[in-house]
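okay, here's the prediction I keep looking at, along with the sequence it came from:
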Amino acid sequence: MPLWRIRMGSGRSKSGERLSGKTGPPAVDLSEVVIPPAFRCPISLDLMKDPVILSTGITYDRQSIERWLDDGNHICPVTKQPLQSSELVPNYSLLRVIQRWCVDHPSAGIERIPTPRVPASRSQVAEMLSQVEIASRRGSPPSFATAVDRIRLLARENERNRRCAVGAGSGAALTAALAAFCERFAEAEGDVEPNAAVEAALAAAAAVMPLDAEACSRVWTRSCMRRLGRVLQGGSLEGRKNATSFLRAVLEDEVEVANNRKILESTPALVEGLARAVREPICPSATKASLTSIFRMASASDQIASRVVDSGLVPVLLETLAECERGVCEKVLAVLDLACACREGRKRACENALAVPVLVKKVLRVSEASTELAVSVLWRLCKGARDDAVVTEALSMGVFQKLLLLLQLGCGERTKEKATDLLKMMNAYRDRGDCVDSGDFKEVKRPV
């Protein structure tokens, strides 16, 4: 087998001039460095930094062989033998030889390879989770926070540890511990320490996302939801952000949401906290998560939908709708559609000068989903208005032509019914004159 060679730096600066002893370090030796073949990974052919032995006895660099295994390969890359085990055993003997070789070639610019940290094992994670469970039931809030923070630090150290933590069931264990902790301190909702410990648990859960259905099912308790509401209302910025993403994951299952509707209705702090995250944006991801959670809760309960309106969110949604990206636009319109299903919501929307102009603008402008939702909200406002002010304003904004074009291009059956109903309502007022922005149609194309 031929020896692999690598050419090191030439001892020249970026400008091409040779470095002198006065202006920089001594020039690097120009000779080629021979890297022993045994030091190279059979997959990447690079110098191994973390050599590990596969069950077939062949040594690979950990990063390369893990990528090979993650791609679904179940044979040894060199021997082609089926793998009896995917366990990787550190080859410390070879690592020490490689490190010694690096130390012997400093003049060629080779640095000593640092000793890699031992990756987390399932048994190690299991021990940590056991401490979390004990702390949640018997320990103080600081001890619980310390226990869950170990999981967070482990999972965030690297992707390998995160996968190990997830595979060991950290998600379900953390949510079960969180529910037990909240139940233990249910009567101490105003205390600072329990809230801080819950924030630590939410940070740990965020490190092992996404949570599976089993993990999410553990937190459907009144005490846990009340504690989440308190964090959403008055927690730290990081705590509130983690709470929004955690709640979005918990509310993903529509059946669970429907079955636990009473718990959600008895926890007004959830809507108030999520509404605050929309009014006072933390970050784009928190805003999207909050809107998604509000929509899922309001979809399951008219009482919660009314609570969304009472939170003062309708004018905020309209202001957000004026300038927002596509993903946020669709979520805002979805929440606004639910809010305008009730009389008070329609009243709040009609009182806002932005309502009709911004809704008409979104028709045929953003996406198919946004168009259908905007038409639905306009239909609710026009149908529920006490006079013809909303109809005539929408007509003056050019919505009549947009609706005709929408029907021509095609849309869903429910949207088609609402668009047709709107056209009938507006037809009697067309003689009052209307205007249309031709720019509204420049992006519209007839389907092939």
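Structure's in. What do you need? Numbering: from 1, shown residues only.

only C-alpha atoms from now on, for both contacts and neighbour counts.
Noted.

show me the helices in the stretch 201-350 of the chain, by range?
Taking DSSP state H, counting those that start in this stretch, the helices of the stretch 201-350 of the chain run over residues 213-217, 222-234, 237-250, 254-259, 261-265, 268-279, 284-300, 302-310, 313-322, 326-339, 343-350.

quick check: which element contains residue 420?
helix 413-427 (DSSP states H and E).

quick one on the thing from earlier: how about the helices of the stretch 201-350 of the chain, which one is nearest residue 204?
The minimum distance between residue 204 and these falls on helix 237-250, with 9.3 Å, by CA to CA.

helices or strands up against the closest one?
With contacts taken as 3 or more CA pairs under 8 Å, 6 or more residues apart in numbering; DSSP states H and E, helix 237-250 sits against helix 192-207, helix 213-217, helix 222-234, helix 284-300.

now the angle between helix 237-250 and the first one, please.
Think helix 192-207. Orientation of helix 192-207 against helix 237-250 (axes from the mean of the first three to the mean of the last three CA atoms, to 10 degrees) gives an angle of 60 degrees.

and helix 192-207, what does it pack against?
helix 141-157, helix 170-184, helix 222-234, helix 237-250.

distance to residue 425 and mean neighbour count added to the helices and strands packed on helix 237-250, as a markdown table?
Shown next, in a markdown table, are the helices and strands packed on helix 237-250 (distance: least, CA to CA, whole Å; neighbours: other CA atoms under 10 Å):
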| stretch | distance to residue 425 | mean neighbour count |
| --- | --- | --- |
| helix 192-207 | 49 | 23 |
| helix 213-217 | 46 | 18 |
| helix 222-234 | 43 | 22 |
| helix 284-300 | 28 | 22 |
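
would you turn those helices into TSV with distance to residue 159?
Converted to TSV, the helices and strands packed on helix 237-250 look like this (distance: least, CA to CA, whole Å):
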stretch	distance to residue 159
helix 192-207	10
helix 213-217	20
helix 222-234	28
helix 284-300	21
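
so for residue 176, which of these sits nearest?
The closest of those to residue 176 is helix 213-217. By CA to CA, the value is 7.4 Å.

ok, back up a step: the helices of the stretch 201-350 of the chain: which one's closest to residue 110?
With CA to CA as the measure, helix 237-250 is the member of these nearest residue 110 (41.5 Å).

can you pull the buried residues of the closest one?
Buried residues in helix 237-250, defined by neighbour count with 16 or more other CA atoms under 10 Å: 239, 240, 241, 242, 243, 244, 245, 246, 247, 248, 249, 250.

and here is the other one:
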Amino acid sequence: MEDAEVPEFFICPISLQIMKDPVIAITGITYDRSSIEKWLSHGHDAICPVSKQPLPRNSTLTPNRILSKLIQTWHTTNSKPTIDHHVPDPDDYMITKPYITTLLANLSNPDLFMKSLTNLEVVAAMAKENYVYGKLLVEAGVAKAMVSFVITCYKNSKTHGLLLALYILLLIYKISPSKTREYILLAKTDEIIDSLIWALGISSCDHTTTKAIRNHAMILLKIFVENTSSNLQEKLKPDFFKTIVNALSKTSLMTQHGTKAALHIMFGACTVGKNRIMMVEAGAVFVIIELELSGLVREKRTSELSMQVLFNLCRSADGRAELLRHAAGIAVVTKRMMKVSPMLDEAAVSIISLISKFSGTDWVVNEMLRVGTVSRLCMVLQSNCDSGLKEKAMEILRRHTHVWKDSPCADHLLLTMYTK
């Protein structure tokens, strides 16, 4: 039997080994008992090694019976018969709706909420493989409870437990998207969106926690924005876009999923004219260009989204001015052309068309020649792309051929062929 992949939450944060006797510290973090007891006995300033929260040496370590049972089952399924993996057998228990309801009730208890969140996270993780657990979580109202918890964190400016709540909410959405959407439609939209925007700006935690919080919050924000009424797009404020653009600019704190979610939000908001203005004013054009230059946009759909957002922002004079103000603006759009997908080609050629038509100064026309835009437009005409896209490329070439035809950088044969 090949070695099975070990689930990440089976690993002790201290020993980095599969836990044999998982226990929950009062900070809500689960460790292997021997590892955390050794940590505390060596006098590490009574600080939780993961959360950096105070952890008194005489504090209670509660057995994580759910996780212990899960690890035991995993060993039974995946271990070779000759190898003995001893895991303490937990007391008999059943994951039932009353059990989950009790965990939710304990969220309001300052001494128990972290333990409850940790157990809910384990059940939610198990629910990915067990439909019954997922159904219990949904029926018990875990999504509603997590939304309320996140809102409470926001109102009290407290981050303790926030990461777990965001993660559980994401897991619940993946388990039952339709039921979660039903709750979203009934939720206090303004409060949860304000809470997620607040989470996107958190910087007081360590790098790993901050990154996880921001990306979970961005993905959840996308889910909430997409599943609420269309009127929401018309109510968005400048701070909403400033926070998203700022988060997107911190590339070291964004994952591919988080980046994609941010671009989804921006693309959806582009349907409202004033939103495009607010995004331009928030610096979105510069940030998207820098994002493309960073090389971090590797997924096709993410590249398409970034170029589609850029096109929508360039529909305004201010948006075009911002693109031209960036030294690599035209070059970035040109570089992406004919390399990713027809959808991206459409957006890129449309951007160049707008720039050419409304901002075609001598500098712009010469910049297009310098960075290879003219050659790429000729490639469009030689490709099997949509006829409408070819016509758009032809219009650009015809519009400025009187300048380009005398340049040693231009392909005179192609220009003559396509602009007669």
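Structure received. All values reported here derive from a predicted model rather than from experimental measurement.

where does the TM-score land?
The TM-score (TM-score structural alignment, normalised by the length of the second structure) is 0.64; 318 aligned residues with a CA RMSD of 3.6 Å.

nearest to residue 152 of the first structure, out of the helices and strands packed on helix 237-250 of the first structure?
helix 192-207 (4.3 Å).

residues contacting the closest one, please?
Helix 192-207 of the first structure is contacted from outside by 141-142, 144-145, 148-149, 151-152, 155-156, 162, 171, 174-175, 178, 182, 185, 188-189, 211, 227, 230-231, 235, 239, 242-243, 245-246, using CA atoms under 8 Å, 6 or more residues apart in numbering.

what's the answer for stretch 211-219 of the second structure, then?
162-163, 166-167, 170, 196-197, 199-202, 247, 253-255, 257-258, 261-262.

what residues in the first structure pair up with it?
Counting by TM-score structural alignment, stretch 211-219 of the second structure pairs with residues 237-245 of the first structure.

relative to the second structure, what is the average displacement of that stretch?
Average distance, stretch 237-245 of the first structure versus aligned residues of the second structure after superposition (mean CA distance after the TM-score superposition for the first structure): 1.4 Å.

dump the residue contacts of the residue nearest the centre of the second structure.
With distances taken as CA atoms, centre = their mean, the residue of the second structure nearest its centroid is residue 258 (1.6 Å). Going by CA under 8 Å, 6+ apart, residue 258 of the second structure touches 214, 215, 216, 218, 219.

adding distance to residue 158 of the second structure, write the residues you listed out as a markdown table.
Output for the contacts of residue 258 of the second structure, formatted as a markdown table (distance: CA to CA, whole Å):
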| residue | distance to residue 158 of the second structure |
| --- | --- |
| 214 | 15 |
| 215 | 18 |
| 216 | 17 |
| 218 | 18 |
| 219 | 20 |
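
next, work out how far apart the aligned partner of residue 256 of the second structure in the first structure and residue 331 of the first structure are.
Alignment note (TM-score structural alignment): residue 256 of the second structure maps to residue 284 of the first structure. Distance of residue 284 of the first structure to residue 331 of the first structure, given as CA to CA, to the nearest Å: 12 Å.

how about residue 357 of the first structure?
18 Å.

okay, the two: which has more neighbours?
residue 331 (25 against 16; other CA atoms under 10 Å).

for the alignment partner in the second structure of the more buried one, which non-adjacent residue is closest in space?
Counting by TM-score structural alignment, residue 331 of the first structure lines up with residue 305 in the second structure. Distances taken as CA to CA, 6 or more residues apart in numbering place residue 263 nearest to residue 305 of the second structure, at 6.0 Å, with adjacent residues excluded.

what do you get for residue 399 of the first structure?
residue 360 (6.0 Å).

trace the one you found over to the second structure, please.
Here residue 360 of the first structure is matched to residue 334 in the second structure, going by TM-score structural alignment.

buried ones in whichever helix or strand that match is part of?
Taking DSSP H and E as the definition, one finds residue 334 of the second structure inside helix 329-336. Applying a neighbour-count criterion of 16+ other CA under 10 Å, one finds 329, 330, 331, 332, 333, 334, 336 buried in helix 329-336 of the second structure.

that helix vs the first structure, average distance?
Averaged out, helix 329-336 of the second structure is 1.5 Å away (mean CA distance after the TM-score superposition for the first structure).

could you look up the SS state of residue 111 of the first structure?
Secondary structure, DSSP: H, G, I helix; E, B strand; the rest coil: residue 111 of the first structure is coil.

and what of residue 31 of the second structure?
Under three-state DSSP, residue 31 of the second structure comes out as strand.

I'd say it and residue 22 touch.
Yes. Under the criterion of CA atoms under 8 Å, residue 31 of the second structure makes contact with residue 22 at 5.5 Å.

any chance of the helices of the stretch 201-350 of the first structure in TSV, with distance to residue 401 of the first structure too?
As requested, the helices of the stretch 201-350 of the first structure are arranged in TSV below (distance: least, CA to CA, whole Å):
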stretch	distance to residue 401 of the first structure
helix 213-217	46
helix 222-234	44
helix 237-250	38
helix 254-259	37
helix 261-265	42
helix 268-279	33
helix 284-300	30
helix 302-310	31
helix 313-322	21
helix 326-339	21
helix 343-350	22
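
could you find the closest non-adjacent residue to the counterpart of residue 315 of the second structure in the first structure?
Per TM-score structural alignment, the equivalent position to residue 315 of the second structure in the first structure is residue 341. Distances taken as CA to CA, 6+ apart place residue 380 nearest to residue 341 of the first structure, at 6.8 Å, with adjacent residues excluded.

next one: residue 140 of the second structure from residue 214 of the second structure, what distance?
27 Å.

likewise for residue 378 of the second structure?
42 Å.

try residue 111 of the second structure
Residue 111 of the second structure is 26 Å from residue 214 of the second structure, by CA to CA.

show me how far stretch 241-250 of the first structure is from its chain's centre.
From the chain centre to the centre of stretch 241-250 of the first structure is a distance of 9 Å (CA atoms, centre = their mean, to the nearest Å).
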